[in-house]
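> output the structure for:
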Amino acid sequence: MLVHPWDAPREDAEWQRWLAEHDFGQLAVNGLPGEPPWVQPLHFAYDAGRGEAVTHLARPNPLWPAVAANPEVLLSVVDDYVFVPGPWQAEPHTPPEHGVPTSFYAAVQLRCTAHVVDDPAEKAELLNRQLGHFQPDGGWARAAVGEAPYGRQLSGIRGLRLEVTAVRAKFKYGGKRSAEVRAGMADRLTERNGPRDAAARDHLLRRQDA
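This is a model prediction of the structure:
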């Protein structure tokens, strides 16, 4: 992923705050020789303090041999994306039809070393971390080895601890455009009011203010 200086996070806290609210992504795993990469959509729980994300997959998932062959993986998360018509990007005194269309989006890519978790007690602890993230208000039964409701199901899954070794983050929201053009794009996003337009506008204005 190319990250221009004007699209880069101002500080780590910027992408960390965004990632804390975006916990569904795609895990890319290098394919075995002669095979393309595996890409697995999944929910995950990111723990900034531990520098890792945790998740689990069904034991029959075909990506396991590829993870064993090369545990260096990439967890990719993209959201708040919108299409920006060309005329929106035209600078003043430039014909609107000469404007260049583009995409706005936020993206975080976590390069990780994957650690497979097969110990039943460790899998139960990993599941409880995920449940605590996705259901913080409670109302869920803890996973424990040999105990209902999840004890008998632990053998059917394998856990993954994704140890983060590098991060690439990008907030592509017209950072190289003039203040006048960015203000106009914010107004047009408000007028269009399509899916994700409000989130894109928030990013545009927030980064402009910063």
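> rest of the way, CA atoms for contacts and neighbours
Fine.
> so what touches stretch 190-210?
Contact with stretch 190-210 is made by 80-82, 104-105, 171, 173-175, 179, 182, 186, 189, as judged by C-alpha atoms under 8 Å, 6 or more residues apart in numbering.
> let's see this one next, to set against the first:
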Amino acid sequence: MLIHPWDAPRDDSEWQGWLAAHDFGQLAVNGLPGEPPFVQPLHFAYDPERNEAVTHLARPNPLWPALQTNPQVTLSVVDDYVFVPGPWQALPDMPPEHGTPTSFYTAVQLTCRARIVDDPAEKADLLNRQVAHFQPEGGSARATPGEAPYGRMLPGIRGIRLEVVEVRAKFKYAGHRPEETRARIAANLTARRGPRDTAAREHLVRRAR
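Presented below is the predicted three-dimensional model:
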């Protein structure tokens, strides 16, 4: 992922704050020799204090041999993306039809070292951490090996702990455009009111301050 200086996060708190509200992504695992990579959509829970993300998948998932062969993976999360028409991007001294269409988006890529979790007690702990993240209000029983309601289901899944070794983050929102152009884009996003337009506008205005 190319990251221009004007698209880079201001500091770690910017991407960490964004990622705290985004817990669905794609896990990219190197394929076995001669095979393409695996790309697995999944929910995950990221813990900045432990510097790891945790998740789980069904035991029949075909990616396990590849993950065991090479535990170096990338967890990719993308959101707040919109299409920006060319005329919106035109520079102040440029005819509108000469503007360049583009995409705005936020992307965070976590390069991780994966460890598969099969121990029943550790797997139950991992699941309980995920449930606590996604259901902080409670309402579900805890997973305990050998106990209802989830104990008998534990053998059907495998947990994954993803130790984060590198982070690449990008906020692509016209950071190199002049103020007049950014203001025009912000106004057009407000008027269009399409999916994710509000979030994209907020990033554009916030990062222009």
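> TM between them?
Once superposed, chain against chain, the TM-score is 1.00 (TM-score structural alignment, normalised by the length of the second structure); 209 aligned residues with a C-alpha RMSD of 0.4 Å.
> nearest residue to the residue positioned nearest the centre of the second structure in space, please, no chain neighbours.
With distances taken as C-alpha atoms, centre = their mean, residue 77 lies nearest the centre of the second structure, 1.9 Å away. In space, and not counting its chain neighbours, residue 77 of the second structure is closest to residue 25: 4.6 Å by C-alpha to C-alpha, 6 or more residues apart in numbering.
> confirm that neighbour sits in a helix?
No: counting by DSSP: H, G, I helix; E, B strand; the rest coil, residue 25 of the second structure is located in no helix; its state is strand.
> thought it was touching residue 42?
Yes: judged on C-alpha atoms under 8 Å, residue 25 of the second structure makes contact with residue 42 at a distance of 5.8 Å.
> who has more neighbours out of these two?
Remark: of residue 25 of the second structure and residue 42, residue 25 carries more neighbours, 19 against 14, as counted by other C-alpha atoms under 10 Å.
> just list the residues touching the aligned partner of that one in the first structure, thanks.
The criterion is TM-score structural alignment: under it, residue 25 of the second structure has residue 25 as its aligned partner in the first structure. The contact partners of residue 25 of the first structure, by C-alpha under 8 Å, 6+ apart, come to 41, 42, 43, 44, 75, 76, 77, 78.
> please point out which parts of stretch 195-209 of the first structure sit buried.
For stretch 195-209 of the first structure, burial by neighbour count (16 or more other C-alpha atoms under 10 Å) applies to 197, 198, 199, 200, 201, 203, 204, 207.
> list the contacts of the residue nearest to the centre of the second structure.
So residue 77 of the second structure contacts 22, 23, 24, 25, 26, 107, 108, 109 (C-alpha under 8 Å, 6+ apart).
> and with 6 Å instead?
25, 107, 108 (C-alpha atoms under 6 Å, 6 or more residues apart in numbering).
> preserved in the first structure, out of these?
For the contacts of residue 77 of the second structure, the aligned pairs still in contact in the first structure (both residues aligned by TM-score structural alignment, their matches' C-alpha atoms under 6 Å) are 25, 107, 108.
> quick one: what's aligned to residue 91 of the second structure in the first structure?
Per TM-score structural alignment, residue 91 of the second structure is aligned with residue 91.
> Three-state assignment for its match, please.
Quick answer, by three-state DSSP: residue 91 of the first structure is coil.
> so the nearest residue to residue 97 of the second structure once chain neighbours are set aside versus residue 179 of the second structure, what's the distance?
Closest residue to residue 97 of the second structure apart from its sequence neighbours, by C-alpha to C-alpha, 6+ apart: residue 87 at 5.4 Å. To residue 179 of the second structure, residue 87 of the second structure is 15 Å away according to C-alpha to C-alpha, to the nearest Å.
> more neighbours, those two?
Legend: neighbour count by other C-alpha under 10 Å for residue 87 of the second structure and residue 179, higher for residue 87 (18 against 14).
> hang on, the more buried one packs against residue 100?
No: at 7.2 Å, residue 87 of the second structure does not count as touching residue 100 under the criterion of C-alpha atoms under 6 Å.
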